[in-house]
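Novice: need the 3D shape of this:
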Amino acid sequence: MLLLGDEVVATATLWQEKDVNYQRLQGGRWLYPTKRRPYAIIHRMAVSFQHQGYHLSTALFTHLFETARAKGLTYLRIDTHAKNKKMQAIIARRGFTYRGQLAGDRVAYDLDLDATK
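Specialist: The predicted model follows:
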């Protein structure tokens, strides 16, 4: 989470458990199969409406990447709704690659942090 004084201005969850929703990817393939490489998932990313437009997602992603590396996790996955073009653009700018669709009209991406050094 990102704070500005005492106010939460952005938040996300770095999920380290397997997610059954990520097992059925349609129209593509993950960079690494689940059995071959452990991964973390970025969930519930949000920036306060009053603070949008200040590129806080960049700072939040940087923090999430550092946290994942500190935990020994360098393979990340993320998804968003297919209609959320703004989030899709943010995800792509941070280096994630589109991999296919998940149930519930969601689009999925992944990133190998070791490849971004």
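Novice: drop to CA atoms for contacts and neighbour counts, all remaining ones
Specialist: Fine.
Novice: how near is the closest residue to D114 other than its chain neighbours to T34?
Specialist: Once flanking residues are discounted, D114 sits nearest to T74: 6.2 Å by C-alpha to C-alpha, 6 or more residues apart in numbering. Using C-alpha to C-alpha, to the nearest Å, T74 is found at 13 Å from T34.
Novice: repeat for Q88
Specialist: Noted for Q88: a distance of 23 Å to T34, by C-alpha to C-alpha.
Novice: circling back: the residue nearest to D114: what's it in contact with?
Specialist: Y39, A68, D112, L113, D114 (C-alpha atoms under 8 Å, 6 or more residues apart in numbering).
Novice: residues near the last one, how many?
Specialist: Read that as D114. By other C-alpha atoms under 10 Å, the residues close to D114 number 10.
Novice: structure for this one too, so we can compare:
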Amino acid sequence: MFEKYTLTKADHIYSSSIWHILKQAIKKRKLEGSKQWQDGYPNENIIKNDIENGYGYVCLNEKKEIVAYIALIFDIEPAYENIEGKWLSSPETPYAVIHRLAVSQENPVKGLATWIMQEIEKFCKEKDIYSIKVDTNYDNIGMLRVFEKLDYTYCGEVYFRGGARKAFEKILA
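Specialist: Okay, here's the model as predicted:
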């Protein structure tokens, strides 16, 4: 089903489309009663920084329209250094971080977030990175389902902007 989709590095020409999708996700989280992403994060500056640092990726459909966004970071995530719990990998193990996965709500595609996460796993292996760390709000049922489906392990809690987030890790084979 996803053979016509591609995941590619974001460029500044995509900024307004990315921001449009993130605003949809912010609104969706609010309608679900969540406080996640209701504090001015993410924002357009975050997108700009993601793109400038090479973190931003867009998912394009067969018409080359942006249908999702994700940040894939191969740097240390400072908030992950102070986990209340324990990561699966040792502190020296290189890892990738996933942030800001958002799927367009205009024509949502069932399973797209899962497919994107699987593609990210391939990108990581190509870079010889075999650990992926990610977090989400305790009430983000959609992401929690994706993590469960893809065999991510709950490792504890990390804190962003004063709020606790559930932290997960997956060791890639």
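Novice: could you get me the TM-score between them?
Specialist: Scored against TM-score structural alignment, normalised by the length of the first structure, the superposed chains reach a TM-score of 0.89; 112 aligned residues with a C-alpha RMSD of 1.2 Å.
Novice: circling back: now the second structure: which of the contacts of T74 of the first structure match?
Specialist: Listed in the original numbering, the contacts of T74 of the first structure still in contact in the second structure are Y39, A68, D112, L113, D114 (both residues aligned by TM-score structural alignment, their matches' C-alpha atoms under 8 Å).
Novice: tell me the two of those residues that are most distant?
Specialist: Using C-alpha to C-alpha, those span at most 12.5 Å, a distance reached by Y39 and D114.
Novice: does whatever residue of the second structure lines up with D6 of the first structure sit in a helix, a strand or a coil?
Specialist: Using TM-score structural alignment, the partner of D6 of the first structure in the second structure is K64. Recorded secondary structure, K64 of the second structure: coil (DSSP: H, G, I helix; E, B strand; the rest coil).
Novice: any idea how far M117 of the second structure is from K64 of the second structure?
Specialist: For K64 of the second structure, the distance to M117 of the second structure - C-alpha to C-alpha - is 19 Å.
Novice: and Q88 and T34 of the first structure? Which one has more around it.
Specialist: Q88 (20 against 12).
Novice: what lines up with that one in the second structure?
Specialist: Under TM-score structural alignment, Q88 of the first structure pairs with L144 in the second structure.
Novice: and if you look at Y109 of the first structure?
Specialist: That one, Y109 of the first structure, aligns with F168 by TM-score structural alignment.
Novice: which strand or helix spans that match?
Specialist: strand 163-171 (DSSP states H and E).
Novice: list the buried residues for that strand?
Specialist: Buried residues in strand 163-171 of the second structure, counting neighbours by 16 or more other C-alpha atoms under 10 Å, are found at A164, R165, K166, A167, F168, E169, K170, I171.
Novice: for the contacts of T74 of the first structure, which one is nearest L3 of the first structure?
Specialist: Distances from L3 of the first structure to the contacts of T74 of the first structure, taken by C-alpha to C-alpha, are shortest for A68, at 19.4 Å.
Novice: I'd guessed the closest one sits against P38; true?
Specialist: No: judged on C-alpha atoms under 8 Å, A68 of the first structure makes no contact with P38 at a distance of 11.4 Å.
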